[in-house]
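# next come a sequence and a model predicted from it.
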Amino acid sequence: MATTKTVIFDALDELLEQEFKNFTWHLLNGGFTESSIPRGKLEKADRSDVVDLMVQQYGISDAGKIAVNALHSIKQNELAEQLKRKLQKVPEDVPAGDGASSGGKTGTAGVTMNINAARGGTVKAPVLHGGVFHGPVNFS
């Protein structure tokens, strides 16, 4: 199964050496975010190193967006659009053991969670998979 990191890596693997150098230059100088990867770390980084550094610096969801923007900056518009489409198909990357929690225990698909709150209770909710959700999610 594809992950955000492998999809970004595959896109960078399509670049010729000079195009890859231009990509890393735009990571440093493109102004995509307030913080950039330190120049010394990018100096001798290969494609896999750059993907890892992007995820460490920007987080998994922003790394993909920044890669798309940097590809547009080096006039690799078709590759940028391909990457954008592939990123939309990647299930949300959640490290093992992480996930939604309210101080209780999590189950498996169809999650049952015991919530330790003043009133307590059990919540049964559908599993959300394959999307990017920002902020609260309400079920009716």
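Looks like it came in fine.

# drop to CA atoms for contacts and neighbour counts, all remaining ones
OK.

# give me the number of residues near Ser61?
Other residues near Ser61 come to 15 when the count uses other CA atoms under 10 Å.

# A helix includes Lys21, no?
Yes: inclusion of Lys21 in a helix is indicated when DSSP: H, G, I helix; E, B strand; the rest coil is applied.

# what about it, how many neighbours?
17.

# tell me how far it lies from Thr112.
According to CA to CA, to the nearest Å, Lys21 and Thr112 sit 49 Å apart.

# again with Arg47
Taking CA to CA as the measure, Arg47 and Thr112 are separated by 41 Å.

# want to compare, so here's the second one:
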Amino acid sequence: MEEFNINSVQVILWKTMENLIEDDFKKFKNHLKVMKDVPLSKLEKADRDDTVELIVQTYTEEFAGKTVVNILKQMNLNQMANDLQEKVLKIELQPMLEKQKAFEDARRAYEQREEQIKTQAKYAEKQINKGYKKFDQALQDEVAAKIAALREEEEQKSQMMKEKIEKMNREISALSDTMRAIEEKMRSDDVTPPQF
């Protein structure tokens, strides 16, 4: 059950009672007596303010306005009943309107937080990509350095092998020259050379 502010339904009911002429106020109290919800002993001596307090105590603020509207309609005070019904409805809707506003404010806060999360995620993604690119560049630099060192080593070893091959070629050439010289000498001495 919603609790209403004392300055809401009760105040409107007081103002409504003040707008009733004396005869209408007496008729109003008679209608209340017929309903038999309000103690008759208290209602007999009640003035307008006391009557409102008795109605609110008996029916609670939630139903007090509706009760007075119904009695006013039974008394054919339709304009007054409609005005009161409109005012009571506004008061009853007020907590819902406030709750709706609170929900809308909360929704806006959630939407803002969602945007912050998206922005933070995009920033983090950029930072990760930036870090990855730096890491990737460092890795590429390291790979390039290792490949360069490997090529340098290959070049040095190839050069060393070329030098050894050249040396072997010179040795082979010198050995071939020596063998030819020996063969020629042996021919000139008429000795049959060994077959290699």
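Great, that's in hand. Since the model is a prediction, treat every value here as computed from it, not as a measurement.

# re the thing from before, out of Arg47 and Thr112 of structure 1, name the residue with the larger neighbour count.
When neighbours are counted by other CA under 10 Å, Arg47 of structure 1 and Thr112 differ, and Arg47 comes out ahead with 19 against 16.

# my read is that that one contacts Phe9, right?
Yes: judged on CA atoms under 8 Å, Arg47 of structure 1 makes contact with Phe9 at a distance of 6.5 Å.

# ranges for the helices of structure 1?
4-13, 17-29, 39-42, 47-58, 60-73, 77-89 (DSSP state H).

# please render those helices as a markdown table that adds distance to Lys124 of structure 1 to the earlier fields.
A markdown table is the format used below for the helices of structure 1 (distance: least, CA to CA, whole Å):
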| stretch | distance to Lys124 of structure 1 |
| --- | --- |
| helix 4-13 | 29 |
| helix 17-29 | 43 |
| helix 39-42 | 46 |
| helix 47-58 | 33 |
| helix 60-73 | 27 |
| helix 77-89 | 27 |
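
# single out the most deeply packed of the ones you listed.
When neighbours are counted by mean count of other CA atoms under 10 Å, the highest per-stretch mean among the helices of structure 1 falls to helix 60-73, a mean of 20.

# tell me how far that helix is from the chain's mean position?
Per CA atoms, centre = their mean, to the nearest Å, the displacement of helix 60-73 of structure 1 from the mean C-alpha position of its chain is 10 Å.

# quick one: map Tyr110 of structure 2 onto structure 1.
In structure 1, no residue is paired with Tyr110 of structure 2 according to TM-score structural alignment.

# cool, His31 of structure 2 as well?
By TM-score structural alignment, His31 of structure 2 lines up with His26 in structure 1.

# need the residue closest to the centroid of structure 2.
Glu114 (2.8 Å; CA atoms, centre = their mean).

# checking it next. Helix, strand or coil?
Local secondary structure at Glu114 of structure 2 is given as helix here, using three-state DSSP.

# state the helix or strand in which Lys157 of structure 2 lies.
Secondary structure here is read from DSSP states H and E; on that basis Lys157 of structure 2 sits in helix 78-188.

# show me the contacts for the match of His31 of structure 2.
When contacts are counted by CA atoms under 8 Å, 6 or more residues apart in numbering, His26 of structure 1 is found next to Ala70, Ser73, Ile74.
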